[in-house]
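K.L.:
Here is a sequence together with a model predicted from it:
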Amino acid sequence: MKKIAVLTSGGDAPGMNAAIRAVVRTGLDKGLTVMGIQRGFSGLINGEIFQMERRSVSDIIQRGGTILRTARSDEFRTEAGQKKAATILNTFGIDGLVVIGGDGSFHGAQALSKYGIKTIGIPGTIDNDLAYTDFTIGFDTSVNTVLDAINKLRDTSTSHERVSVIEVMGRNCGDIALYSGLAGGAESVIIPEKGYNSNELCKMILEGKLRGKMHNLIIVAEGVGGANEIAQKIEEVTGIGARATVLGHIQRGGSPTANDRILASRLGYRAVELLIEGKSSTVVGVRGGKVIDMDINEALAMEAKFDEELYLIGEALSY
């Protein structure tokens, strides 16, 4: 292993830059040449590859987004596109590739490994929807961004004695809603894993009003969606004013938390170690506080996890 490369793919996540920094500086520390690939697999196919030095990753650990940029690539989804990408890597003499992203990015790394490219995947996605790892890079920052919004919306919700319905990201995984809802003291968390009953929701709000409750916060995961429709239904049934707020891509931005910076640094370091050890088609993650690695096929095949205990705690504390 003499030359490695790193790219970011899919949706951006706070902490990706910290992971890039860790890969680059670990590689250089171990005597490797490190190349950066711009715009993910799209940039790889187009040969957007440049050499990185220690200065290339200076002053980026605190920055959100990704300095390497990211882009979708329909061409890379094809067999011809994947062969071209592998040819480009071989042309540049790149022995190993670190891919930072979510499940779609991991599928890309998986495809390249079939053409003899040594690949290691680092989980970078706010959704926290990769079952093999407890947490993904960017998730903690996203939860804290949502929590900040909850705190602000609570002020106006209390002032107007209304219901605030807040829609958060996460695709079909409810973790952002679950964690931010618990931390923010939400009255109800609506997630794809559990679903909801609109009549029960309205009943809860009315019962709270009888107890003297002045406002309600409802967190809705985008996998359920329909925050505006839920707010409209609540107002129609209960007669209490309800407003919907869709937080959108604000959840992907901002300076990463300490937890995300540390996680990214640990995983980036281990990814380079694995390449030096000759590993391929492998992903890194964290479980029980310890860094782990796993075959990429096994990791992608794992069923989605759901923290039932955390959900029950949230329900018990919401009334």
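P.N.:
Sure, I can see it. Numbering: from 1, shown residues only.

K.L.:
going forward, measure contacts and count neighbours with C-alpha atoms only.
P.N.:
Fine.

K.L.:
Quick one: neighbours of Asn228, just the number.
P.N.:
Asn228 has 17 neighbouring residues, counting by other Cα atoms under 10 Å.

K.L.:
what's it in contact with, if anything?
P.N.:
Residues near Asn228 by Cα atoms under 8 Å, 6 or more residues apart in numbering: 165, 243-245.

K.L.:
Make JSON lines from those and add neighbour count, secondary structure and distance to Arg261 to it.
P.N.:
Putting those into JSON lines (neighbours: other Cα atoms under 10 Å; DSSP: H, G, I helix; E, B strand; the rest coil; distance: Cα to Cα, whole Å) gives the following:
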{"residue": "Val165", "neighbour count": "30", "secondary structure": "strand", "distance to Arg261": "31"}
{"residue": "Arg243", "neighbour count": "17", "secondary structure": "strand", "distance to Arg261": "35"}
{"residue": "Ala244", "neighbour count": "20", "secondary structure": "strand", "distance to Arg261": "32"}
{"residue": "Thr245", "neighbour count": "17", "secondary structure": "strand", "distance to Arg261": "29"}
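
K.L.:
any idea which of these is closest to Ser42?
P.N.:
Within the contacts of Asn228, the smallest distance to Ser42 is 33.7 Å, found for Thr245 (Cα to Cα).

K.L.:
which residue sits closest to that closest one, ignoring its sequence neighbours?
P.N.:
Excluding its sequence neighbours, the residue lying closest to Thr245 (Cα to Cα, 6 or more residues apart in numbering) is Ile166, at 4.8 Å.

K.L.:
was I right about that neighbour contacting Ile219?
P.N.:
Yes: with contact defined as Cα atoms under 8 Å, Ile166 counts as touching Ile219 (4.9 Å).

K.L.:
alright, now check it against this:
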Amino acid sequence: MPHKIAILGASGYTGAELVRLIATHPAMEIVAMAANSKAGLKMADVFPHLRHLALPDLVKIEEIDFSGVDLCFCALPHATSQEVIRDLPKSLKIVDLSADFRLRDPAEYKKWYGNDHAALECQAEAVYGLTEFYRNEIRTARLVAGTGCNAATGQYALRPLIAAGVIDLDEIILDLKCAVSGAGRSLKENLLHAELSEGYHAYAVGGTHRHLGEFDQEFSAVAGRPVRVQFTPHLIPANRGILATVYVRGDADAVHETLAATYAEEPFLQVLPFGQHPSTRHIRGSNFCHIGVVADRIPGRAIVVAALDNLTKGSSGQALQNANLMLGEEETAGLMLAPCFP
């Protein structure tokens, strides 16, 4: 019998991506989908590209009978998600795609997101969902907190290097470009085609991006002392993809060898031959992350470049990867889709 799946927030980009991925999953069946603002509509009315799938109609969250659900994906906005999850059955397995349960310290959550946490019991039990580094905890978790898409990209490039001690922890610069779908589907003036097309710009400059909370939390835990990176994101006029360029002080060969050894057995993290670097066009629509290392012209410095799809490996694909572990399925189930090219 397939696992019964519910998706809350199905009318957003990450919700639609979950549907696309689960449609090919050999052991999952979507039995309920909620989108309060679109309740009563068919999924094909909201996302015509999913018209070929036999899916339940969209309903309001309170209309779902969770007694018949094995696992719930929650793709709601932060602050909303915690209030909904707080009131769901305590026996229900949940993968949350919002920011609400990523930060372990309630004070850090308030610092970065501006409000007190409304579900502290859930926050205390949540497991951080960077799959490759929290597998054992995720397998036994009831609630998994999906990472930020930028935070995942930066961590794949840097986390093994911090753990191995092959880079200077006080000199890390992370320059990241993210596609516009990372900003969500709601209507915003700065995301209109005429505002965004034919240019790109930095935002949250000077260390104000919320995903810095995840970098601080995770890198400091790995290093055993505070680690603060310089991080500047940029919004680019593309639909999908993140490209992170990371500048570090350390031997480039050692950096490459560390990443290659750490990810040698990982199905979705692929380290390119030394001197090559990735492109977002080569991971689009897939759960893969490509990582390259290049020696800088300045001796003792290296450049790490990582690329992933923000909607897949950065969010919904990662969520499905975690759900597979929680349900005892093969970790790669439903996720071995080849990237879409060109």
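P.N.:
It's in. Given the structure is predicted, the values throughout are model-derived calculations rather than measurements.

K.L.:
Please state their TM-score.
P.N.:
With the length set by TM-score structural alignment, normalised by the length of structure 1, the two chains reach a TM-score of 0.34; 156 aligned residues with a Cα RMSD of 5.5 Å.

K.L.:
Tell me which helix or strand comes right after the helix or strand that contains the residue nearest to Thr245 of structure 1.
P.N.:
Here Ile166 of structure 1, judged by DSSP states H and E, is contained in strand 163-168. Next helix or strand after strand 163-168 of structure 1 toward the C-terminus (DSSP H and E): helix 175-184.

K.L.:
Does Phe50 of structure 1 touch Met35 like I think?
P.N.:
Yes: with contact defined as Cα under 8 Å, Phe50 of structure 1 counts as touching Met35 (5.5 Å).

K.L.:
Distance-wise, check Leu71 of structure 2 relative to Gln318 of structure 2.
P.N.:
15 Å (Cα to Cα, to the nearest Å).

K.L.:
Which one of those two is surrounded by more residues?
P.N.:
Gln318 (28 against 24).

K.L.:
Surely that one is within a helix?
P.N.:
Yes: counting by DSSP: H, G, I helix; E, B strand; the rest coil, Gln318 of structure 2 is part of a helix.

K.L.:
And it, how far from Arg159 of structure 2?
P.N.:
Distance, Gln318 of structure 2 to Arg159 of structure 2, using Cα to Cα: 17 Å.

K.L.:
How about Ile85 of structure 2?
P.N.:
With Cα to Cα as the criterion, Ile85 of structure 2 and Arg159 of structure 2 are 30 Å apart.

K.L.:
same deal with Val248 of structure 2?
P.N.:
Val248 of structure 2 is 12 Å from Arg159 of structure 2, where distance means Cα to Cα.

K.L.:
Please say which of the two ends up with more neighbours.
P.N.:
Using other Cα under 10 Å as the criterion, Val248 of structure 2 and Arg159 rank with Val248 on top: 25 against 19.

K.L.:
follow-up on the earlier one: can you name the residues that contact the residue nearest to Thr245 of structure 1?
P.N.:
Each residue near Ile166 of structure 1 by Cα under 8 Å, 6+ apart is listed here: 150, 217-220, 227, 244-247.

K.L.:
now with 7 Å?
P.N.:
Contacts for Ile166 of structure 1 (Cα atoms under 7 Å, 6 or more residues apart in numbering) come out as 218-220, 227, 244-246.

K.L.:
Can you select the buried ones from the residues you listed in PyMOL?
P.N.:
To isolate in PyMOL the members of those that are buried, counting by 16 or more other Cα atoms under 10 Å, one can use:
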select buried, resi 218+219+220+227+244+245+246
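
K.L.:
In helices only, show me the contacts of Ile166 of structure 1.
P.N.:
Here DSSP state H is the test, and the contacts of Ile166 of structure 1 give Ala227 as lying in helices.

K.L.:
Return the closest of the contacts of Ile166 of structure 1 with respect to Leu44 of structure 1.
P.N.:
Leu44 of structure 1 has its nearest neighbour among the contacts of Ile166 of structure 1 in Val246, at 34.1 Å by Cα to Cα.

K.L.:
quick one: the closest one from Ala316 of structure 1, how far?
P.N.:
26 Å.

K.L.:
now for the top helix by length along structure 1, which elements pack on it?
P.N.:
If you go by DSSP H, structure 1 has its longest helix at helix 139-160. The contact analysis (3 or more Cα pairs under 7 Å, 6 or more residues apart in numbering; DSSP states H and E) places helix 139-160 of structure 1 against helix 175-184, helix 258-276.
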